[in-house]
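Trainee: Let's see this in three dimensions:
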Amino acid sequence: MRVWVSGYRSYELGVFGTESTKLKILKKALSENLVQLLDEGMDWLITGAQLGTEQWAISVAHTLQSTYPALQTAVMLPFSDCGKNWNEANQTALALVRSQATFSAAITERPYHSVQQLRQYQQFMLTHTDRALFIYDSQAPGKVQYDIRAIEQWQTQHDYPLRLIDFDDLQETANNLAAEQENGLQAD
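Mentor: The predicted model follows:
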């Protein structure tokens, strides 16, 4: 089973830095959902390289590979120069994520020239995956709404399950994480 994982960009969620409480919650929610998918037969996690959910997914998957060594990961870029205009820190993060992936390539070897390349990217992801996992809430569409719309259109003619981690799910994860931490402190 090949799963397309995506969702919000880091700035859309107000997540800055690697030690953010929000980031811990997001990664825990991703981890829990990925473990469920692994138990259901996922063997490939396929994502892009956007700052936020996509890079976090590769990081979480990289951690899970010690328990699930058969898990393969792919970082697919929509065009060859993806990330070239990012600042140095973000380009370093992109390089790290690509190095952690089992496979990484661009959908097209051309640099960015048209929004059509993003549509080709969506088409590639839909035809090379069996289902999707997105961090997304319809109350806050963000840029990921375009991928959600493409999936919904695809679902009209294909069996393509979409699992969403919405804001209620993230709140539940935050509550569970807080309870775990509180129980850990009480045990000390």
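Trainee: alpha carbons only for contacts and neighbour counts from here, please
Mentor: OK.
Trainee: what sits up against the longest helix seen in the chain?
Mentor: Ordering each helix of the chain by length in residues (DSSP state H) puts helix 167-187 first. Residues outside helix 167-187 that contact it (Cα atoms under 8 Å, 6 or more residues apart in numbering) are 25-26, 28-29, 136-137.
Trainee: Buried residues, that helix. List them.
Mentor: By neighbour count on 16 or more other Cα atoms under 10 Å, the buried set for helix 167-187 is 170, 173-174, 177.
Trainee: Farthest pair within the residues you listed?
Mentor: Farthest-apart pair in these is Leu170 and Leu177; separation 10.3 Å (Cα to Cα).
Trainee: got TSV for the buried residues of helix 167-187, with distance to Ser80 too?
Mentor: Shown next, in TSV, are the buried residues of helix 167-187 (distance: Cα to Cα, whole Å):
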residue	distance to Ser80
Leu170	33
Thr173	36
Ala174	37
Leu177	39
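Trainee: Would you do the same for the sequence below? I want to compare the two.
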Amino acid sequence: MKILTVTGYKPMELNIFKQDDPRIAFIKFALEKQLIAMMEEGLEWVIISGQMGVELWAAEVVLDLKESYDIQLGIFPPFENQTSRWPENYQETYEELIMSADFVEPIYKGDYKGPYQFRAKNKWFVDKSDACLLIIDEEFPGSNKFFLSEAQKAEDYAIYMITPDDLDDAVTELQMSDPDYWS
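Mentor: Below you'll find the predicted structure:
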């Protein structure tokens, strides 16, 4: 596997409304562990659409890992100006990530035209990657269900998931690695 799509929940789907929410650290830790394992197996590119939440957090993880690993980040928003209705703090984060990414290109030129752009985006990501990594609870998939459905239609397409149990394990592992936890 050379190219991986990473996606998952938007922050509001996780009831995360502040960028300093401590749960983000656990999500990023779980992503980092999975990405390191994949990079050690030959992963070269992580591609995202740059949506708020898991995708932006994954981009931050990839950029941090670039210091130790040969990994590239591609951001392919479904259309130009996708951040126009986002909260300002997420717009700033997105702009910083765009500046640091190895490749950035919107799938559609111009602004939002209709929901078909999101359907096309999901298909495009499945077509352009070898596998996907989803943070998802299959009982409550939220907006992830659309990408997952597209990924399940593809032949020979690997779907990796970080589940709520995996996130619980990440919380435990991080807590136990903190010396203050044992005090």
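Trainee: how big is the offset of the host helix or strand of Ile36 of structure 2 relative to structure 1?
Mentor: Assigned by DSSP states H and E, Ile36 of structure 2 falls within helix 23-40. Compared with structure 1 after fitting, helix 23-40 of structure 2 deviates on average by 0.5 Å (mean Cα distance after the TM-score superposition for structure 1).
Trainee: Going by contacts, tell me the helices and strands next to that helix.
Mentor: helix 54-65, helix 164-177 (3 or more Cα pairs under 8 Å, 6 or more residues apart in numbering; DSSP states H and E).
Trainee: can we see that at 10 Å?
Mentor: Contact analysis of helix 23-40 of structure 2 by 3 or more Cα pairs under 10 Å, 6 or more residues apart in numbering; DSSP states H and E lists strand 3-7, strand 45-48, helix 54-65, strand 131-135, strand 158-162, helix 164-177 as its packing neighbours.
Trainee: so can I have JSON lines of these showing distance to Ile16 of structure 2?
Mentor: Listed next are the helices and strands packed on helix 23-40 of structure 2 as JSON lines, based on distance: least, Cα to Cα, whole Å:
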{"stretch": "strand 3-7", "distance to Ile16 of structure 2": "16"}
{"stretch": "strand 45-48", "distance to Ile16 of structure 2": "20"}
{"stretch": "helix 54-65", "distance to Ile16 of structure 2": "11"}
{"stretch": "strand 131-135", "distance to Ile16 of structure 2": "15"}
{"stretch": "strand 158-162", "distance to Ile16 of structure 2": "18"}
{"stretch": "helix 164-177", "distance to Ile16 of structure 2": "15"}
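Trainee: picking up where we left off before, most neighbours among the contacts of helix 167-187 of structure 1, which one?
Mentor: Most neighbours among those, by other Cα atoms under 10 Å: Leu26, with 24 neighbours.
Trainee: so who does that one touch?
Mentor: 13, 15, 20, 52-53, 56-57, 135, 165, 169-171, 173-174 (Cα atoms under 10 Å, 6 or more residues apart in numbering).
Trainee: now swap in Phe124 of structure 1 and tell me
Mentor: Applying Cα under 10 Å, 6+ apart, we find Phe124 of structure 1 in contact with 76, 78, 107, 118.
Trainee: Not counting residues beside it along the chain, what's closest to the spatially most central residue of structure 2?
Mentor: Geometric centre of structure 2, nearest residue: Glu55, 2.7 Å, by Cα atoms, centre = their mean. Nearest residue to Glu55 of structure 2 in three dimensions, chain neighbours excluded: Thr7, at 5.2 Å (Cα to Cα, 6 or more residues apart in numbering).
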